[in-house]
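Trainee: no sequence for this one, just the structure:
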């Protein structure tokens, strides 16, 4: 089954590529790899939630937002690669979690991105990953995700 077929089966539509907030591009292709810029949980051009995880949001809520970030990153990769079916595998995911001082569940939050990628890409969705707690993210977003994908 192709990534497009899995997205259809899951009832997921890739969003439009998010408009950059500053001086950068959403994704860059070099050879057989696409590197995305950090993607926020934007839905229809608006941030889906704000605040720190462990204060304003639970880890479960933030995991859902990480999934949105992953979809936005997939849209950027697909645009650079000529379509989602040209994505061969997900190589690396880096997730940033705006965390309350005592919050230590960053890996569980970024599971929201990893789990979504696994559903869409099956065995080629397995990836290396970092989940990092930070004090604050752009626009007071709770989570940000970037990824590296191998493409054809």
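Mentor: Looks like it arrived, so ask away. On a predicted model such as this, the values are computed, not experimentally measured, just so you know. Numbers count the residues shown, from 1 in each chain.

Trainee: make it CA atoms for all contacts and neighbour counts henceforth
Mentor: Will do.

Trainee: got a list of contacts for the longest strand belonging to the chain?
Mentor: Longest among the strand segments of the chain by residue count, using DSSP state E, is strand 87-98. The contact list for strand 87-98 (Cα atoms under 8 Å, 6 or more residues apart in numbering) reads 51-53, 66, 77-78, 81, 106, 109-110, 114, 117, 121, 124-137, 140-152.

Trainee: switch to 7 Å and redo it
Mentor: 52-53, 106, 110, 124-137, 142-152 (Cα atoms under 7 Å, 6 or more residues apart in numbering).

Trainee: Within the helices and strands, which one has residue 131?
Mentor: Element membership of residue 131 [criterion: DSSP states H and E] is strand 128-134.

Trainee: take the one below as the second:
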């Protein structure tokens, strides 16, 4: 399979600029051979693409797309820190879904992030994952995603 940056070009995807932290934290931090990203929201050019709860104000298909945006923001943070082509594999994805009462489709939403990682990294994109429903997310975002990657 192509290197991650080549594969992104093949898919017609450009990584966004790294979002400035909204608090006292780093977008990504390396510890040994692992890089941990901060939770990433579905921001495009610094603006939240949607707000509200999945299952009422935000549909599952839209939230799936928002999870893709979140993971692209996470990959941008990894790229800025260590270079995306140094990624050996995706270790873990944690997805948070602002969920309306009774909504239990969090895995379908976070598949947006997981499937994009598979498209970019192939077998190296297979990962452990949590998809968690929460009452609220920062800025009333519908989705937030963080990743852990192994680097060379």
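Mentor: Yes, it's here. Fair warning: this is a prediction, and the values are worked out from it, not measured in the lab.

Trainee: for the strand holding residue 131 of structure 1, packing partners?
Mentor: strand 87-98, helix 106-121 (3 or more Cα pairs under 7 Å, 6 or more residues apart in numbering; DSSP states H and E).

Trainee: For those, give me JSON lines that also has distance to residue 2 of structure 1.
Mentor: Below are these laid out as JSON lines (distance: least, Cα to Cα, whole Å):
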{"stretch": "strand 87-98", "distance to residue 2 of structure 1": "10"}
{"stretch": "helix 106-121", "distance to residue 2 of structure 1": "8"}
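
Trainee: just to revisit the earlier point, of the contacts of strand 87-98 of structure 1, grab the buried ones for ChimeraX.
Mentor: Only the buried entries of the contacts of strand 87-98 of structure 1 go into this ChimeraX selection, using 16 or more other Cα atoms under 10 Å:
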select :52,53,106,110,124,125,126,127,129,131,132,133,134,136,137,142,143,144,145,146,147,148,149,150,151
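
Trainee: Mean per-residue distance, the host helix or strand of residue 6 of structure 2 versus structure 1.
Mentor: Assigned by DSSP H and E, residue 6 of structure 2 belongs to helix 4-10. With mean Cα distance after the TM-score superposition for structure 1, helix 4-10 of structure 2 departs from structure 1 by a mean of 0.6 Å once superposed.

Trainee: same check, this time on stretch 60-80 of structure 2
Mentor: Stretch 60-80 of structure 2 sits 0.5 Å off on average (mean Cα distance after the TM-score superposition for structure 1).

Trainee: So which bits of that stretch are buried?
Mentor: 60, 63-79.

Trainee: cool, stretch 108-124 of structure 1 as well?
Mentor: In stretch 108-124 of structure 1, counting by 16+ other Cα under 10 Å, buried: 109-122, 124.

Trainee: Just give me the longest helix of structure 2.
Mentor: The helix that spans the most residues within structure 2, counting by DSSP state H, is helix 60-82.

Trainee: Give me the most central residue, structure 1.
Mentor: Nearest residue to the geometric centre of structure 1 (Cα atoms, centre = their mean): residue 70, 2.2 Å.

Trainee: what's near enough to touch that residue?
Mentor: 113, 145 are the contacts of residue 70 of structure 1 under Cα under 7 Å, 6+ apart.

Trainee: re earlier: neighbouring contacts of the helix holding residue 6 of structure 2?
Mentor: Contacts of helix 4-10 of structure 2 (Cα under 7 Å, 6+ apart): 14, 84, 85, 120, 121.

Trainee: go with 10 Å
Mentor: The contact list for helix 4-10 of structure 2 (Cα atoms under 10 Å, 6 or more residues apart in numbering) reads 1-2, 11-15, 75, 79, 83-88, 116-117, 119-122.

Trainee: which one is residue 90 of structure 1 nearest to, not counting chain neighbours?
Mentor: Residue nearest to residue 90 of structure 1 in three dimensions, not counting chain neighbours: residue 149, with 4.5 Å by Cα to Cα, 6 or more residues apart in numbering.

Trainee: Next one: the counterpart of that neighbour in structure 2 from residue 90 of structure 2, what distance?
Mentor: Aligned by TM-score structural alignment, residue 149 of structure 1 pairs with residue 149 of structure 2. As judged by Cα to Cα, to the nearest Å, residue 149 of structure 2 and residue 90 of structure 2 stand 4 Å apart.

Trainee: Equivalent analysis for residue 137 of structure 2, please.
Mentor: Here residue 137 of structure 2 is placed at a distance of 24 Å from residue 90 of structure 2 (Cα to Cα).
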